[in-house]
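K.L.:
Sequence isn't available, so here's the structure alone:
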């Protein structure tokens, strides 16, 4: 370091030197993410050709030697000489930054490429890159070493390399069949640039290939992974486009069909246009923006949105997504206001989160020369797109609500009901959240009066017993440890929340009490950290009705308070079924033994009989919690020293959701079929024991 600073300290990076010096500026990072970005720069060039109507298949090969190859049957990179540079089109594309056919020259109406740096950046960051082009009945080839054109003496990146000294040569290496054109690019990433653990992820590649196939209907993309002993080939082609994409992404059952909202809009912008003499002249040009959106609403409350500009994903949104949400809000808020009396809305207003609940949307716009924030193209910045998308959404969605078709009227009515239910759930959750802090019996005016709370404020050590019936509550009140055990009685069987709407669930006294007492909200707004108790214990009778009540409670927890189940904080108490008093001879006190199943009882009696011990008859059989004395309930079911709890766990979330829908959902036929098919595997004694 020196204090001197003059012009000779400045560096001018020529050509591709800047890319190798600061690769993160062009590809984001030098780990696996940046490596995959390089691959997609090459693939997107072939996809842009398919988008322009040239070529219907792209092959991607992950070779065993760490290289990757992309092949297409499009027009092929130009092989003639570009007049300004005196270089062939192939060399211009791979060695010159900001050079290409996507600057408004008429080759592409809309493309993912924008800055003209993709292929040249990949070349600069490759230890070796080979390109072959089929055009005009000939096959042309050229090779590069870290961006410099030349000749390799062998087939790998370690082969001796001789750079061109005076002039470059685009070699003719063979003949191409008549009428066949296309490009093949194979490259080896430069390990001087990328981290040692950077690798092409097969799953990530396949996921994005599938996404691209959805976005370009009719395009087939084949991935061949040759890195393992057993080669893996995957192929995708979707003729249904983004409608199929939305159905694929949707995580829940449908409330509406997949609706397509399409339209176009024009706007003008002033851009510098390169003139023949080399000067840049500001020119006002008219652009056309095509909008194509697929939307569906489902029964869940998660939002799945994917947005794209010219098939390039914009994960951080931009003006097109802002316009989409603006259009949705304007139309749906107007529809709710028009049907306010029917929907019982009152003076409440829907918010964005209410209408996004359960929404699956694929948003695509196509326009020439879009403005992005950076080379990674994660955010669209073209201002005029916002209003165009909003206008298309408003027009198409309003037409759907105005339709007189029976299916449309049914689905739009169901959608409005869902949105209003989400609004009411949000308002109710906010009310619950305001009262979620622990309060003792003296200051708790907002909690249900039937709650018998504990004294401790230590959430991790506290327990809430949800008890079946007031009769069991009386016994449990005397049996509990009031320091850390709270009791909430429920009256009989609660609402089946799998079939009921959110508004019905919130209006049900028992469900509302449970949600309010736990204090963490419900659904999308559920906050696990705000739960008032460390353990939630379901304590019901050991009979068929008790099992049904426990199932109804688990349905409520799984659907509206699922993080509690995922965290392993929901338990089922295991009360005993029998009380056996073993009579001891003399003055020795009798012994009390509890059993928890018929098999355990028979095994116990057999042991006592073998030991010549007698027991009191009749043996007490507990049909309900209320039949126990407080000390018996404490010893067997509530006292931590001797009780048994069953933790409720979900190892397969999707499978559990399907089972809840089968057993507790509104579809009767599948449930009846399940019961009939499974009836021979279950005896009544295994339930009512």
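P.N.:
Everything's here; your move. Fair warning: this is a prediction, and the values are worked out from it, not measured in the lab. Numbers count the residues shown, from 1 in each chain.
K.L.:
From now on I want contacts and neighbour counts done on CA atoms only, so please keep to that.
P.N.:
Fine.
K.L.:
residues touching the residue nearest the centre of the chain, list them.
P.N.:
In the chain, the C-alpha nearest the mean C-alpha coordinate belongs to residue 304, at 6.5 Å (C-alpha atoms, centre = their mean). Contact partners of residue 304, counting by C-alpha atoms under 8 Å, 6 or more residues apart in numbering, are 249-250, 358-361.
K.L.:
Look up how far residue 182 lies from residue 136.
P.N.:
11 Å (C-alpha to C-alpha, to the nearest Å).
K.L.:
Which one's more surrounded, the two?
P.N.:
Using other C-alpha atoms under 10 Å as the criterion, residue 136 and residue 182 rank with residue 182 on top: 20 against 15.
K.L.:
then this one, side by side with the first:
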């Protein structure tokens, strides 16, 4: 080796603080700086509002794509606390500190954003963010630029409403595209609504005044509302052994195709896992003479579990690993499918004929 040795002392160490931590390597926090990461900002910002709705504190959540290229997320919940006692306000801490103020990760968590870092990530990667809070009879406003507060929260006047509205515009210096896909966002929020029957979500696209679009997502019947079919088998059940609940909806058709979709704490699990294995075990147990693979042709099914302590496996954490889930889901599917078939022999014969014909 030749040349002078490289110095290694305090002068060579660069300490990143505040939003620079995120802005230096955004992919670590949102997955990418392309379309996927852009939409992740919406999901991350929407999660607290949706959980406010899910907990019964807000009646609805409204998400709007504005003509200026911003996204506005509004709820009519309690409003983020705004306290000024010489320390950063609760609002400012929520918008500048990663993982601040998040609820415990349990069966009620939505896992919308998948990274669970909170609204601070959105603020750091936005060229502009405006937070409005209606709480305790007052309306508060605070402005940010690239994650830095421009001023403390300002009380702008009285109000008889409550809730939080946050509007952000992604930073063009960070993202490869600024074009939000209404269809992709609609698919995810529709998915969340049928997985969580108490959610009430409206997604509106105002970017083209000549062709505005709006979708309202609310499924009080849960999976049964989403997977409507004359011979639908659907149920929800508490399973103490796995510390959670399981909801299943399924039916068979004449098609040979199999469509099984799994979710854990509202998070898609394309890698499968113990909940999907339990579904197949339960089907085989309820259908004498059919192994798990022979019972699934023609099947359309959704299995959703909500656990107090979910364990995600795989390099991208897309597979559920909780061991007790398999036996709990299998037992629930076997019992409910058996009762459904026993209640109507003619209907049972038709289902078995579909399965046999789909092979």
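P.N.:
Great, that's in hand. Keep in mind that this is a model prediction, so the values were computed, not measured.
K.L.:
Need the max-distance pair from the contacts of residue 304 of the first structure.
P.N.:
Across the contacts of residue 304 of the first structure, the longest distance by C-alpha to C-alpha is 11.6 Å; it joins 249 and 358.
K.L.:
These two: who's more crowded?
P.N.:
Ranked by neighbour count (other C-alpha under 10 Å), residue 249 of the first structure and residue 358 place residue 358 first, with 26 against 14.
K.L.:
Contact partners for the more buried one?
P.N.:
Taking C-alpha under 8 Å, 6+ apart as the test, what residue 358 of the first structure contacts is 252, 297-304.
K.L.:
how about those in TSV, adding distance to residue 214 of the first structure?
P.N.:
Output for these, formatted as TSV (distance: C-alpha to C-alpha, whole Å):
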residue	distance to residue 214 of the first structure
252	20
297	19
298	21
299	24
300	24
301	24
302	22
303	19
304	16
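K.L.:
can you pick the most crowded of these?
P.N.:
Going by other C-alpha under 10 Å, residue 297 tops these with 29 neighbours.
K.L.:
Please say which position in the second structure that one maps to.
P.N.:
Using TM-score structural alignment as the criterion, residue 297 of the first structure maps onto residue 252 of the second structure.
K.L.:
Distance of its match relative to residue 72 of the second structure?
P.N.:
Taking C-alpha to C-alpha, one finds residue 252 of the second structure at 41 Å from residue 72 of the second structure.
K.L.:
and the lengthiest helix in the first structure, what other elements does it pack with?
P.N.:
Looking across the first structure with DSSP state H, the single longest helix is helix 406-434. On a contact count with 3 or more C-alpha pairs under 8 Å, 6 or more residues apart in numbering; DSSP states H and E, helix 406-434 of the first structure meets helix 319-338, helix 352-356, helix 384-402, helix 502-507.
K.L.:
and the closest residue in space to residue 126 of the second structure that isn't next to it in sequence, how many neighbours?
P.N.:
Nearest non-adjacent residue to residue 126 of the second structure, counting by C-alpha to C-alpha, 6 or more residues apart in numbering: residue 170, 4.2 Å away. Residue 170 of the second structure has 23 neighbouring residues, counting by other C-alpha under 10 Å.
K.L.:
show me the contacts for the counterpart of residue 170 of the second structure in the first structure.
P.N.:
Matched across to the first structure, residue 170 of the second structure falls on residue 189, judged by TM-score structural alignment. Residues counted as contacts of residue 189 of the first structure (C-alpha under 8 Å, 6+ apart) are 35, 67, 125-128.
K.L.:
hmm, try it at 7 Å
P.N.:
125-127 (C-alpha atoms under 7 Å, 6 or more residues apart in numbering).
K.L.:
tell me the angle the lengthiest strand in the first structure makes with helix 384-402.
P.N.:
Scanning the first structure for the longest strand, with DSSP state E as the assignment, gives strand 280-297. For strand 280-297 of the first structure against helix 384-402, the angle by axes from the mean of the first three to the mean of the last three C-alpha atoms, to 10 degrees is 30 degrees.
K.L.:
what's the spacing between strand 280-297 of the first structure and its chain's center?
P.N.:
28 Å (C-alpha atoms, centre = their mean, to the nearest Å).
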